[in-house]
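> take a look and give me a structure for this.
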Amino acid sequence: MKTFLTGAAAAALCLGAALPAGAEEWNVSLWGKARAFTSHVEKLAEVLDETTDGEFTLNISYGGLSKNTENLDGISIGAFEMAQFCAGYHRDKNPSITVLELPFLGVNTLEEEIAVSMAVYNHPAVQDDLGRWNAKLLMPSPLPQYNLVGTGEPRTTLEDFDGMRVRATGGIGEAFRTVGAVPTSVTSSEAYAALDSGTVDTVAFAPHAHLSFRTIDMADWWTTNLNPGTVNCPVVVNTDAYEMLSDEHREALDAAIPVVMDHYLEAYGKIYEQWDQVLEERGVEKVTFSEEDLAAFRAKAADPIREKWIADMSAQGLPAQELYDVMMDALAKAQM
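This is a model prediction of the structure:
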């Protein structure tokens, strides 16, 4: 670790020496490839470059700086200044934001997902929680509701889920466990290999991720309406780096967030215009569950998992009920 930090510090010094006076460059750790899920970060780089006349730039890396499951650790030691991660990758490291991954919350749109995420991110207990990693929550990466792609015979009833091996993290994984499935929390980058090798039978993703990580290429069927929930994947910045920004650059960063979130929503809109066409081209069978099955799924998963989450997080000293209420109040306002 000492060698790594020394090397990183040396690189930073060299980089700083090469930059013009007043210029600042941040390293950003993402994974996979440029896609809708990273479009707000890509747009942020463009906006900052434009609004600061090239004086504040983002150097975006897809996997070259860290594993996606270790991005929060990298932020904590200042290995890079900005990163994206998903709460379900390491629930013990960011317990407060896992409230956003509880199943069947009733979030219907990406706009609603933004509203509930920001309400939770702005809570002092959440800021203290992420502050343990020297991380400041900058913006969410709102994701649509998850559904399954699977191989083999379609699973058309809840009874068919018994023994089903599913790639699902966080609260979604726990939801599937309540109906007899066996959740596996491999990362998104590993999902294709897990499906290909038979480690899992099904993968729970939103449509964009099924496209990005090619799980749709192996799919025989797709569930249209399970909608058990989604994962929460914030973009964070190193707190020290944020505070060391010049006033002008910090203001430019803060002002850019609404702009890049609008761009993110546009990017996802384009994906959903092509989703049905992709399913048809690949001959993927659509599986739609009855309202009775969906109601049974919600009854088994939503209330027990929520109550367990509140009890567990309260035992850890978090204001769990308050966080849940803040989130649901924000959802109610967004749906008005």
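
> contacts, neighbours, all on C-alpha from now
Fine.

> figure out how far the longest helix anywhere in the chain is from the centre of its chain.
Secondary structure of the chain read by DSSP state H shows that its longest helix is helix 247-282. How far helix 247-282 lies from its chain's middle: 14 Å, per C-alpha atoms, centre = their mean, to the nearest Å.

> is Val236 in contact with Trp133, as I believe?
No. Here Val236 lies out of contact with Trp133, judged by C-alpha atoms under 8 Å, at a distance of 10.3 Å.

> picking that back up, tell me which residues of the longest helix of the chain are tucked away?
Using 16 or more other C-alpha atoms under 10 Å as the test for burial, helix 247-282 gives 249, 252-253, 256-257, 260-261, 263-265, 267-268, 279.

> distance to Phe297 for those residues - can I get that in TSV?
Output for those, formatted as TSV (distance: C-alpha to C-alpha, whole Å):
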residue	distance to Phe297
His249	48
Ala252	45
Leu253	42
Ala256	40
Ile257	36
Val260	36
Met261	32
His263	34
Tyr264	31
Leu265	29
Ala267	31
Tyr268	28
Leu279	25
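
> closest one of those residues to Asp160?
Of all the buried residues of helix 247-282, Asp160 sits closest to Leu279, with 22.2 Å by C-alpha to C-alpha.

> strands of the protein, residue ranges please.
24-30, 56-62, 82-84, 135-139, 147-150, 165-167, 182-184, 202-205, 221-223, 235-238, 285-287 (DSSP state E).

> now show me the structure for the sequence below, then we'll compare the two:
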Amino acid sequence: MKHYLKYGAVAAISLAFAGEAMATEWNVSVWGKRRAFTEHVEKLAELVSEKTNGEFTLNISYGGLSKNKENLDGISIGAFEMAQFCAGYHRDKNPTITVLELPFLGVETLEQERELSMALYAQDAVKEDLARWNATLLMPSPMPQYNLVGLGDAPAALKDFEGLSVRATGGIGKAMEAVGAVPTSMSATEVRQAMDSGVVKAVAFAPHAHMAFGTIENGKWWTTNLNPGTVNCPVVANTDALNDLSDANREALLGSIDEALDHYVDNYTNNTMAKWGPALDERGIERVSFSAEGLAAFKERVAGPAATSWIEDMNARGLPAQELYDFATSKLEELKGM
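All right, here's what the predicted structure looks like:
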């Protein structure tokens, strides 16, 4: 009897270790703190764990694994399995997706941003671009149009941006440069210190980031309708890690993306934006709106030249720039029902 118990116990322990060995954990590198910008990643982790009964978990780290500008490098060497990054942080590393950061592209809603990004991510040239980093694009982080929170006197007209130091990345930076501002590219986590020290006098962010990174704590004004564009911030997986997943775990991950994005858009629309107006009012931040004529002149001055410059630059790199630009603009027209 003892003999059978002995081997039964060994078998039970072996099965326990086998089950433990079968569990899969992925490390996920994001930054800052949990906020609207990371809600789809948080929801994805929740869904994956539920669908696999805890056998596949996503361990989300807010800055503990990598600097945000180095997340794509970390993915490339397998330092972690999933990460979020913004194309404008390192345009040379992911040139194809910077087409979605062109100023005045015309995206009007989070849903349009979501669908346009997912469609572009499926293009062969974009897949090949990210494959250089052993990365597979999973989903975007849809954001509304950026606007500025600033210090000092509020600009009354576009000419008042002349000489203003502005944190603005990608195409937004190009747009601000066109009205005489001095754009500076820096990561979101560096912005508050730069603002406090006077390195920049204004910051271009979406509303959630203005709240999350504290620009409204000492800001004096906010532009309601400048709307020069937004940034594209994908979530990617290390391709080898994705391929190594079991079929069930891969399905749990990829099959949860749509629901995670649904949650993200709903949260941004009904939670973040509901807080934005009251947050400005509580701090006495002045709302600055520009005339339709001024904005039209701004767009005319910026949009065409920026697109032409982008196409020329990408062509010089051997990328199908015109094809990507035409795809993005025609897809957006389709989404807008034009």
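
> TM-score for these two?
Once superposed, the chains reach a TM-score of 0.94 (TM-score structural alignment, normalised by the length of the first structure), with 320 aligned residues with a C-alpha RMSD of 1.1 Å.

> picking up where we left off before, let me have the strands of the first structure in JSON lines, extended by mean neighbour count and distance to Leu318 of the first structure.
Below are the strands of the first structure laid out as JSON lines (neighbours: other C-alpha atoms under 10 Å; distance: least, C-alpha to C-alpha, whole Å):
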{"stretch": "strand 24-30", "mean neighbour count": "21", "distance to Leu318 of the first structure": "29"}
{"stretch": "strand 56-62", "mean neighbour count": "19", "distance to Leu318 of the first structure": "33"}
{"stretch": "strand 82-84", "mean neighbour count": "28", "distance to Leu318 of the first structure": "23"}
{"stretch": "strand 135-139", "mean neighbour count": "23", "distance to Leu318 of the first structure": "18"}
{"stretch": "strand 147-150", "mean neighbour count": "26", "distance to Leu318 of the first structure": "30"}
{"stretch": "strand 165-167", "mean neighbour count": "26", "distance to Leu318 of the first structure": "28"}
{"stretch": "strand 182-184", "mean neighbour count": "20", "distance to Leu318 of the first structure": "26"}
{"stretch": "strand 202-205", "mean neighbour count": "28", "distance to Leu318 of the first structure": "29"}
{"stretch": "strand 221-223", "mean neighbour count": "23", "distance to Leu318 of the first structure": "35"}
{"stretch": "strand 235-238", "mean neighbour count": "24", "distance to Leu318 of the first structure": "21"}
{"stretch": "strand 285-287", "mean neighbour count": "18", "distance to Leu318 of the first structure": "39"}
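
> just checking, what packs against the longest helix of the first structure?
Where contact means 3 or more C-alpha pairs under 8 Å, 6 or more residues apart in numbering; DSSP states H and E, helix 247-282 of the first structure is packed against helix 39-51, helix 207-212.

> identify the residues contacting the shortest one?
What that stands for is helix 207-212 of the first structure. 35-37, 144, 146-147, 149, 188, 216, 268, 271-272, 275 (C-alpha atoms under 8 Å, 6 or more residues apart in numbering).

> not counting its neighbours along the chain, what's nearest the residue positioned nearest the centre of the second structure?
In the second structure, the residue lying closest to the centroid (C-alpha atoms, centre = their mean) is Cys233, at 2.2 Å. Nearest residue to Cys233 of the second structure in three dimensions, chain neighbours excluded: Cys86, at 3.9 Å (C-alpha to C-alpha, 6 or more residues apart in numbering).

> and Ile77 of the first structure, how far is that from Asp240 of the first structure?
10 Å (C-alpha to C-alpha, to the nearest Å).

> Met139 of the first structure now?
Counting by C-alpha to C-alpha - Met139 of the first structure and Asp240 of the first structure are separated by 17 Å.

> just Cys14 of the first structure next, same as before
Per C-alpha to C-alpha, Cys14 of the first structure is found 19 Å from Asp240 of the first structure.

> hmm, Glu322 and Val99 of the first structure touching each other?
No. Counting by C-alpha under 8 Å, Val99 of the first structure does not reach Glu322; the two are 10.6 Å apart.

> who has more neighbours out of these two?
Per other C-alpha atoms under 10 Å, whichever of Val99 of the first structure and Glu322 has more neighbours is Val99, with 24 against 15.
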